[in-house]
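1. Need a 3D model of the sequence below.
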Amino acid sequence: MTDAFSRTVSLIGVPTDVGAGARGASMGPEALRVAGLAEVLQAQGLRVHDRGNLAGPSNPWQPPENGYRHFEAVKAWNEALHGAVFDELQQARLPVVLGGDHCLGLGSISAVARHCRASGKKLRVLWLDAHADFNTAELTPSGNIHGMPVALLCGLGPAALTGIGGTTPAVRPDQIRQIGIRSVDPGEKRLVHEHGLEVFDMRYIDEMGMRHTMEQALLGVDDNTHLHVSFDVDFLDPEVAPGVGTTVRGGPTDREAQLCMEMIADTGRLASLDVMELNPALDVRNRTAEVAVDLIESLFGKSTLMRKTAPRA
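-> Coordinates of the predicted model:
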């Protein structure tokens, strides 16, 4: 975090769970605030502006239509978020999106991609998640759009969602690195392979370690790269973070997640962040929010050890 761009952080709350299959992620923004997110960022020397919460339609809690649940509500929330994130980037601020369910990655990342096109920056998206979120209406078993944002960003779906950022596709698969994946539907898996997404799943992390994983995921990131992190809290093992609606056993430990965040921070290129799927209704005394805030603190520069240079291999 070395340039003027990254010294001012804007918190954008998006209190909705319209894309999810369980209620409760709409309370995520306040849980992160209660856990002291603004204060830990200020302790890292950042100026923090809390923009409050965006407004949007309530969750109608209806069954899917034509393969999508709550299509119009998802569209409205993501359009509002796209505008908010793009405005902050245009003012040289680092937007931190407080979700909300992960369908919101569509609005935030389409705004980041639009900003990169306008500014001539390269885009790298790190998608930290238990799920690939590469479903389509034809493949999804549920119709929940929080399982589709990566596919939508890559142009797979109706223009009303894929075109939110003004360009379809908003991103190319080669701009995305997925980390921590361990739950993928069979049809979704075929689609991931067809489109060439680079996925570092939990077997890869088990075999190669988190350090090597992050070295590969960050390969090619340079001074002209806008690095966006989309952090779904279910990336973590549920023993570490129980407060999510879609827990999947066998995720990164707290220490592995800390290393992941510290290595991202070491690049100095972090320029936007999503924090998604925190569900206080399923949490234990706000523990998951506190874990998430601790990891975000590492993402913005807190390290375990004070050292001048990275250790040599």
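2. contacts, neighbours, all on C-alpha from now
-> Will do.
3. where does the residue nearest the centre of the chain land in three-state SS?
-> With distances taken as Cα atoms, centre = their mean, S230 lies nearest the centre of the chain, 1.7 Å away. Using DSSP: H, G, I helix; E, B strand; the rest coil, the structure places S230 in strand.
4. One more sequence to fold, the one below, so I can look at both together:
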Amino acid sequence: MKQKITMLGVPMDLGQSRRGVDMGPSAIRYAGIVERLRKSGYEIEDAGNIEVSKSPGVKTPEEENLTNFAEVRDTSEKLAGRVSNILSNAHFPLILGGDHSIAIGSIAGASAHFEKMGVIWYDAHGDLNTAETSPSGNIHGMPLAVSLGRGHESLVNTYKAGAKIQPDQVVIIGARDLDAGEKSYISETGMLVFTMHEVDRLGLAEVMNRTIQHLKHCDGVHLSLDLDGLDPHDAPGVGTPVPGGMSYRESHLAMEILAEADIITSAEFVEVNPILDERNKTAEAAVALMGSLFGEKLK
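-> Alright, predicted model coming up:
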């Protein structure tokens, strides 16, 4: 990993229906992310937040069951440009969410710098829905599909035209709540998905080793970590909690293994919702996991 990190907040809460996740970047900063990474020897620049224009509830026929389409599209475009500029300056982009719709912009901007960028999707959900398959129309359930070239043309063409990644460049870890359309797509493409069943049977260390092996053909890897990948006991402040997730300690192990492998070239931590949290517990968990991802050691 690069020793220089540029941190960028995206206070987006329009990709879903529960308010509060727009305060996620502030909660993560309050939990001490800058100080923690500096203690590990990193030079970190806090580039502030991207401005998110908000006019929720306004829909046009173009949106095709996509809630707050224009706002998500515009923010994704802004974020993609900022992420690309960070990489152009040889810094590591660390993105703080915000709901998971921001991954559309993160992946679009980062993928412009690699021939074949891999994505590790650490999440309870697949986020592989489209307007046609989504039960809710919430775009935070669609960013991985969009990055794979599926969905509304304006979203798919964020920053550069077409798909940013292919199914064999993706690994989903921790899935335990998949919609019917997502299951069909996974089956059709053979995408590598480690559900909680596989995590329990194999152990997370083996899951991470297989993930790294699967992505060895990629020249960069983006980590997209949704805090609802963790069990709600350890991360209660998320919008769509699903029981039976990975533990705090297991998630640390996953980040430590990624740090040792030294394959992550950009990362985002999303869906921290302080309104639903318990004394900033989820933001503090996010900061601790970032510490492990960036090589923090006990000895």
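5. Got a TM-score for the two of them?
-> Scored against TM-score structural alignment, normalised by the length of structure 2, the superposed chains reach a TM-score of 0.96; 297 aligned residues with a Cα RMSD of 1.6 Å.
6. show me where the stretch 51-200 of structure 2 has helices.
-> 69-88, 103-111, 143-147, 153-156, 180-189, 196-202 (DSSP state H, counting those that start in this stretch).
7. elements contacting the longest one?
-> Counting by 3 or more Cα pairs under 8 Å, 6 or more residues apart in numbering; DSSP states H and E, the packing neighbours recorded for helix 69-88 of structure 2 are strand 92-97, helix 103-111.
8. who wins for proximity to T189 of structure 2 among those?
-> helix 103-111 (19.8 Å; Cα to Cα).
9. so where in structure 1 does that closest one end up aligned?
-> On structure 1, the counterpart of helix 103-111 of structure 2 by TM-score structural alignment is residues 105-113.
10. just the strands in structure 1 please.
-> Secondary structure of structure 1, counting by DSSP state E: strands at 8-14, 47-53, 94-99, 122-128, 176-181, 198-201, 225-232, 270-276.
11. Including distance to E262 of structure 1, could those go into TSV?
-> Formatted as TSV, the strands of structure 1 follow (distance: least, Cα to Cα, whole Å):
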stretch	distance to E262 of structure 1
strand 8-14	18
strand 47-53	20
strand 94-99	17
strand 122-128	14
strand 176-181	15
strand 198-201	18
strand 225-232	13
strand 270-276	11
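12. To L152 of structure 1, which of those strands lies closest?
-> Short answer: strand 176-181, nearest of these by Cα to Cα, at 13.1 Å.
13. I120 of structure 2 -> structure 1?
-> In structure 1, the residue paired with I120 of structure 2 according to TM-score structural alignment is L126.
14. how far away is that match from F134 of structure 1?
-> 14 Å (Cα to Cα, to the nearest Å).
15. Could you check which of these two is surrounded by more residues?
-> Using other Cα atoms under 10 Å, the more surrounded residue of L126 of structure 1 and F134 is F134, with 27 against 21.
16. For that one, which non-adjacent residue is spatially closest?
-> Counting by Cα to Cα, 6 or more residues apart in numbering, A151 is the residue found nearest to F134 of structure 1 once chain neighbours are left out, at 4.5 Å.
17. what does that neighbour align to in structure 2?
-> With TM-score structural alignment as the criterion, A151 of structure 1 matches A145.
18. wait, isn't its match in contact with D127?
-> Yes - A145 of structure 2 is within contact range of D127, at 6.7 Å (criterion: Cα atoms under 8 Å).
19. For the residue nearest to F134 of structure 1, give its distance to G209 of structure 1.
-> With Cα to Cα as the criterion, A151 of structure 1 and G209 of structure 1 are 27 Å apart.
20. Then V85 of structure 1?
-> Between V85 of structure 1 and G209 of structure 1 the computed distance is 33 Å (Cα to Cα).
21. okay, the two: which has more neighbours?
-> V85 (26 against 13).
22. The more buried one matches what in structure 2?
-> Checking TM-score structural alignment: V85 of structure 1 goes with V83.
23. wait, what's in contact with V96 of structure 1?
-> The contact partners of V96 of structure 1, by Cα atoms under 8 Å, 6 or more residues apart in numbering, come to 9-12, 272-275.
24. ok so, going back, which one of the helices of the stretch 51-200 of structure 2 lies nearest to R18 of structure 2?
-> helix 69-88 (15.1 Å).
25. Now do that closest one against strand 92-97, angle only.
-> Helix 69-88 of structure 2 and strand 92-97 are oriented at 160 degrees to each other (axes from the mean of the first three to the mean of the last three Cα atoms, to 10 degrees).
26. mean shift between helix 69-88 of structure 2 and structure 1?
-> With the two structures superposed, helix 69-88 of structure 2 lies on average 0.5 Å from its match in structure 1, counting by mean Cα distance after the TM-score superposition for structure 1.
27. Show me what that helix is in contact with.
-> Residues outside helix 69-88 of structure 2 that contact it (Cα under 8 Å, 6+ apart) are 6, 10, 14-15, 50-55, 59, 63, 92-93, 101-110, 112-113, 139, 154-155, 158-159.
28. Would you confirm that G220 of structure 2 contacts I107?
-> No - under the criterion of Cα under 8 Å, G220 of structure 2 is not in contact with I107, lying 11.2 Å apart.
29. who has more neighbours, the two?
-> Taking neighbours as other Cα under 10 Å, G220 of structure 2 and I107 compare with I107 leading, 33 against 20.
30. gap between S101 of structure 2 and G9 of structure 2?
-> 13 Å.
31. coming back round to it: what residues are up against the match of I120 of structure 2?
-> Contacts of L126 of structure 1 (Cα under 8 Å, 6+ apart): 176-179, 217, 227-230.
32. give me that answer again for 6 Å
-> Contacts for L126 of structure 1 (Cα atoms under 6 Å, 6 or more residues apart in numbering) come out as 177-178, 229.
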